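S.K.: sharing a model prediction with you, sequence too.
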Amino acid sequence: MGNSPAQRPSGAAAASEFAIELIKINKSFGPVHANKDIDLAIRRGSVHGIVGENGAGKSTLMSILYGFYTADSGEIRVDGTTHAITDSRHALALGIGMVHQHFMLVDNFSILENVVLGVEDNALLGPSLTRARKELVRLAKEYRLDVDPDAIIEDVSVGTQQRVEILKALYRGADVLILDEPTGVLTPSEADDLFRVLKELRDQGKTIILITHKLREIMAITDYVSVMRQGEMVATLKTSETDPGAIAELMVGRRVLLEVDKGPATPGEVFLSVENLVVKDDLGITRVKDVSFTVRSGEIVGIAGVAGNGQSELLESVSGMRDQSSGVVSLKGKPLSLEGDDGAHRAREAGLAHVPEDRQRMGLVTAFEEWENAILGYQDDPAYGKGWILDIDAARAKARERIAQFDIRPANERLKTANFSGGNQQKIVLAREMSSNPDVLIVGQPTRGVDIGAIEFIHNQIIKMRDAGKAILLVSVELDEIRSLADRILVMFDGHIVGEADPATATEGELGLMMAGISEKTAPAPKAAEGKTK
């Protein structure tokens, strides 16, 4: 078996009150100075949050600690002793484990096989699995991480998969656990369960480092929080002595409005109607199952749900990017013809704009310059020329206008889009689609990977479009975002819309039950569960 937790001193037996000390850490990638003289001390037996905007350097810093990168200069101390961590195996040997945002599990292996994978005793797997089973049962009991060792990964919930990742790290002897955006794929109840587990680990002497952009989670679970900005460490605070507004201001260097400022909606006529929609994925599996709903002018309808419950296929179908098996999508009372390779083009011509969930795969050509992406899909607009002749000067001038309007950085329309940060790539897509003056705007994950300051801006732009009489369909895995922006909430589970809620009155618990498919509102007959507004 690999390293055991019992093999390494912890708690009172350790040499230092700090589990981890990072001293004057520097790391550059070409001209980009990602970490600048970073000092950070993580107290043993604490939950320590690290926050910062995109590009602040927090992921680079944790990658240095876990051995993915080597610092250009500086010192790493583990339990008070200096170490030059060369790779992730070295980090694990020192008791540092990491739970990645995207799980590193083999879907068709059992939980036990995933836990032991890579740290088997020898070529005879049987004895390794027998010993591992005993250790897994012990760890699960000690830390209240109940799992069935024989369950297959693809058959268990996302929350259980995350438990397996934690157990993998504990099995390998981790005393320090780094978690990268751990609640991004969890329901609210699963997130609450994760917080319970983290508190249990902390109370048992483990040290938790939590990378998250969700300030609510920082306040709920951490003992300390460190704030990074532009590669520098600007503050480390006791969480109990600060608040979300103060943390946000430290992150961006100015005051940030954390609450969405919006008045009541004034819905008008139905602009978007979806009736009995059925959609399959690339493998022929039905992901959207007889879904019906409407979106009116002047309102935002949010679709909540854990990722993978049909939201992506729904958006792709309604926007013309994926063929539907059956059903009707209508825009202002007229059925849309969305089949075929040019379905998205016909949807745009009818007045529907789409901000896709995956900006790099579906929203941008990253090898193109910014101005080229700024007109992508709209290059036939008369504003950019006639027929086959493209007015490049006009297109670049329009791109500069949008760069200024949407605060896209750097302000260079000739820069390759691959060289913009993820948040600024998102702004490029939003600027293009919002500026097309659509009747219906479909937005998937509007602030995924976006800095907290830019989130405020994007939310305000979405509200402005609603107030201008546009119909907006919004999908986000961020429940707080759905509750803040939406005028009505539809909840998807297993391809069905299982309920509708008023964001002003629905509690997180009620929405979470629906998202988990265990709400009493869930009905077996799709007709009764379609959440259709008449």
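M.R.: Received it, and whenever you're ready, just let me know what you need.

S.K.: alpha carbons only for contacts and neighbour counts from here, please
M.R.: Will do.

S.K.: can you show me the strands along the stretch 201-350 of the chain?
M.R.: 207-211, 224-229, 232-238, 270-280, 286-296, 299-304, 326-331, 334-335 (DSSP state E, counting those that start in this stretch).

S.K.: and if you look at the stretch 51-200 of the chain?
M.R.: 73-78, 81-83, 96-99, 176-180.

S.K.: now the closest residue in space to residue 261 that isn't next to it in sequence: which helix or strand?
M.R.: In space, and not counting its chain neighbours, residue 261 is closest to residue 460: 7.6 Å by Cα to Cα, 6 or more residues apart in numbering. Per DSSP states H and E: residue 460 is located in helix 452-467.

S.K.: now the strands of the stretch 51-200 of the chain as a markdown table including distance to residue 349?
M.R.: Shown next, in a markdown table, are these (distance: least, Cα to Cα, whole Å):
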| stretch | distance to residue 349 |
| --- | --- |
| strand 73-78 | 55 |
| strand 81-83 | 60 |
| strand 96-99 | 45 |
| strand 176-180 | 41 |
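
S.K.: another structure for you, compare them:
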Amino acid sequence: MNDTYLVELKNIIKRFPGVIANDNVDFNVKKGEIHALLGENGSGKSTLMSVLSGLYRPDEGEILINGTRTVFKSPRQAINAGIGMVHQHFKLIDSFSVAENVILGDERIPKMLNMKEIEKNLAQLTLRYGLHINPASMVWQLSVGEKQRVEIVKMLYRGSQVLILDEPTAVLTPQETDELFRNLKEMAKSGRGIVVITHKLHEVEQIADRVTVLRKGKSLATLERERINRQDLARLMVGQDITTQCKRNTPPGAGKVLELNNVSCLNDLGLSGLKDITFEVHSGEIFGIAGVAGNGQRELAEVIYGLRKVSSGSILVNGTDIRGFTPRQLIDCGVALVPEDRLGTGLIPNLGTIDNLILKDYRKHDMNRGPFINWHKANKKVSSLVGSYEVKVSSLEAPVKLLSGGNLQRLLLAREISAEPQLLIAVYPVRGLDIKATEAIHELLMAQREKGTAILLISEDLDEICKLSDRIGVLSNGSIAGIISSDQADINEIGLLMMGETGAEAI
């Protein structure tokens, strides 16, 4: 028995029909360490951690908790054993409040609830870890990023001894990320074990005591702190170096495709969502919007695409005021949207690839045969798009909900880009994707930029914003805190702007 290990996974094998998700994987977490877990989509990271957290039972292998062989029959048993996991796909109930979701299933909570006291305690906890969220808010009102924060708070609230975090910094500013890392290190010093699943290699360098790399269900290597190197890790994961800056062959054009002038709107609570937003996006330009989730990103995308009413101000697309336009009218104006919720808003989960890819084309004459869809032409076009965008599908008729995140995003971009838009709104286009899929999506966006498309890129990942954008607008509390050129961008300055500081001049 090794008493330095909080958790040991030995020779874990987990099979699904036609797939071996984990193939004799060994993994352990020491007391007082932060252990990073890296790998592409489908490499088995989430499956391995789901085995550890009691969601799956391994087909072979064993789990040791504090040196004692353990069999988890449910997530509750894992939680009682001190294992807490923030899953990539959230385990929240939309009709409950944040506080109700956090305490759900917690046996320590008395039967007679004092919700005001619970909300007060949660507010203090969120403030301590820089995870700003209103405990009284209903989950259905939250953005995807805010829901992720609720999951993080849930595990922190329960005081897990082994805390598994899947992409925990995706919704944080650099300053908040540093604060979270300091708190994770303090947790580790107290004897906890922390597992961080992340695609951000610089974070691994910054925080990890050890890192394990998975590929195709197998463990390639476990490296100690002194052997952690960004380029080596990238090569282990995807077999190639990763670019840190995109090459721009042409400068942005002079023509203004999108203009927002003093635009304001309300959020779902009837409060101010956007306040006097003013900026423009030129042809052949990527204009990045940086900011912490919940500061108006969703409202900004929806108000431009006709999904939310403008309270005041004007929105122009190629000189035409589009206030009051429906999404269908905006499609005809050459506006395309890649929403943050791939399956909830962008695609129809239970329909196949063909149905999803012709959602914008079925009204066009060349896709019709009288009042009916010309399925032969539809099949031909979809097959061409699937091949061109390298979307891996088992069948064109199979429900798209069965696809991986990377393939879902390729499918969504294939539909939007094939419409040859003049303005493309991309909201968190690579959230949850591995490095290789991220690179592919970035290449697609840059190719559209070179063709002269105006792109509004909304992202919480500052590395992505700085890599792709020509200019960066920082959104804070529904207002533009500053607009700066990407070649003059400083991560810390952007972080301060995201927190509400001012000082950057609009350019």
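M.R.: Looks like it came in fine. Keep in mind that this is a model prediction, so the values were computed, not measured.

S.K.: just to revisit the earlier point, and the residue nearest to residue 261 of the first structure, what's its match in the second structure?
M.R.: Taking TM-score structural alignment for the superposition, residue 460 of the first structure sits opposite residue 443 in the second structure.

S.K.: same question for residue 242 of the first structure.
M.R.: Residue 242 of the first structure maps onto residue 228 in the second structure, by TM-score structural alignment.

S.K.: what about that match, distance to residue 147 of the second structure?
M.R.: For residue 228 of the second structure, the distance to residue 147 of the second structure (Cα to Cα, to the nearest Å) stands at 31 Å.

S.K.: you'd agree the residue nearest to residue 261 of the first structure is up against residue 258?
M.R.: No. With contact defined as Cα atoms under 8 Å, residue 460 of the first structure does not reach residue 258; the gap is 11.3 Å.

S.K.: okay if I get the strands of the stretch 201-350 of the first structure as CSV plus mean neighbour count and distance to residue 509 of the first structure?
M.R.: Shown next, in CSV, are the strands of the stretch 201-350 of the first structure (neighbours: other Cα atoms under 10 Å; distance: least, Cα to Cα, whole Å):
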stretch, mean neighbour count, distance to residue 509 of the first structure
strand 207-211, 25, 24
strand 224-229, 23, 27
strand 232-238, 17, 28
strand 270-280, 21, 28
strand 286-296, 22, 23
strand 299-304, 26, 13
strand 326-331, 18, 32
strand 334-335, 13, 37
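
S.K.: could you dump those strands to JSON lines with distance to residue 415 of the first structure?
M.R.: As requested, the strands of the stretch 201-350 of the first structure are exported to JSON lines (distance: least, Cα to Cα, whole Å):
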{"stretch": "strand 207-211", "distance to residue 415 of the first structure": "30"}
{"stretch": "strand 224-229", "distance to residue 415 of the first structure": "24"}
{"stretch": "strand 232-238", "distance to residue 415 of the first structure": "26"}
{"stretch": "strand 270-280", "distance to residue 415 of the first structure": "36"}
{"stretch": "strand 286-296", "distance to residue 415 of the first structure": "37"}
{"stretch": "strand 299-304", "distance to residue 415 of the first structure": "34"}
{"stretch": "strand 326-331", "distance to residue 415 of the first structure": "36"}
{"stretch": "strand 334-335", "distance to residue 415 of the first structure": "40"}
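
S.K.: identify whichever of those strands lies nearest to residue 501 of the first structure.
M.R.: Among the strands of the stretch 201-350 of the first structure, the nearest to residue 501 of the first structure by Cα to Cα is strand 299-304 (9.8 Å).

S.K.: for that closest one, packing partners?
M.R.: helix 452-467, strand 471-475, helix 479-485, strand 488-493 (3 or more Cα pairs under 8 Å, 6 or more residues apart in numbering; DSSP states H and E).

S.K.: once you drop chain neighbours, what's closest to residue 298 of the first structure?
M.R.: residue 469 is the one closest to residue 298 of the first structure (Cα to Cα, 6+ apart), at 4.2 Å.

S.K.: contacts only, for that neighbour.
M.R.: 268, 297, 298, 299, 439 (Cα atoms under 8 Å, 6 or more residues apart in numbering).

S.K.: what helix or strand is the equivalent of it over in the second structure on?
M.R.: The equivalent of residue 469 of the first structure in the second structure is residue 452 (alignment by TM-score structural alignment). Residue 452 of the second structure belongs to no helix or strand when assigned by DSSP H and E.

S.K.: for whatever residue of the second structure lines up with residue 276 of the first structure, which non-adjacent residue is closest in space?
M.R.: Residue pairing (TM-score structural alignment): residue 276 of the first structure is matched to residue 262 of the second structure. Distance criterion Cα to Cα, 6+ apart; nearest residue to residue 262 of the second structure, sequence neighbours excluded, is residue 276 at 3.8 Å.

S.K.: ok, the counterpart of residue 351 of the second structure in the first structure - contacts?
M.R.: Alignment note (TM-score structural alignment): residue 351 of the second structure maps to residue 368 of the first structure. The contact partners of residue 368 of the first structure, by Cα under 8 Å, 6+ apart, come to 416, 417, 418.

S.K.: what about the second one, neighbour count?
M.R.: Using other Cα atoms under 10 Å, residue 417 of the first structure has 25 neighbouring residues.

S.K.: quick check: the equivalent of it over in the second structure vs residue 41 of the second structure, distance?
M.R.: Matched by TM-score structural alignment, residue 417 of the first structure corresponds to residue 400 in the second structure. Distance of residue 400 of the second structure to residue 41 of the second structure, given as Cα to Cα: 16 Å.

S.K.: what of residue 410 of the second structure?
M.R.: Residue 410 of the second structure is 14 Å from residue 41 of the second structure, by Cα to Cα.

S.K.: which one's more surrounded, these two?
M.R.: residue 410 (23 against 19).

S.K.: wait, doesn't that one sit right on residue 389?
M.R.: Yes. At 6.4 Å, residue 410 of the second structure and residue 389 qualify as touching, with contact defined as Cα under 8 Å.

S.K.: if we can go back for a sec, need the strands of the stretch 51-200 of the first structure in a markdown table (columns: mean neighbour count and distance to residue 262 of the first structure).
M.R.: Below are those laid out as a markdown table (neighbours: other Cα under 10 Å; distance: least, Cα to Cα, whole Å):
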| stretch | mean neighbour count | distance to residue 262 of the first structure |
| --- | --- | --- |
| strand 73-78 | 19 | 47 |
| strand 81-83 | 13 | 52 |
| strand 96-99 | 25 | 37 |
| strand 176-180 | 24 | 32 |
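
S.K.: closest to the centroid, which residue in the first structure?
M.R.: The centroid of the first structure falls nearest to residue 184 when counting by Cα atoms, centre = their mean (4.7 Å).
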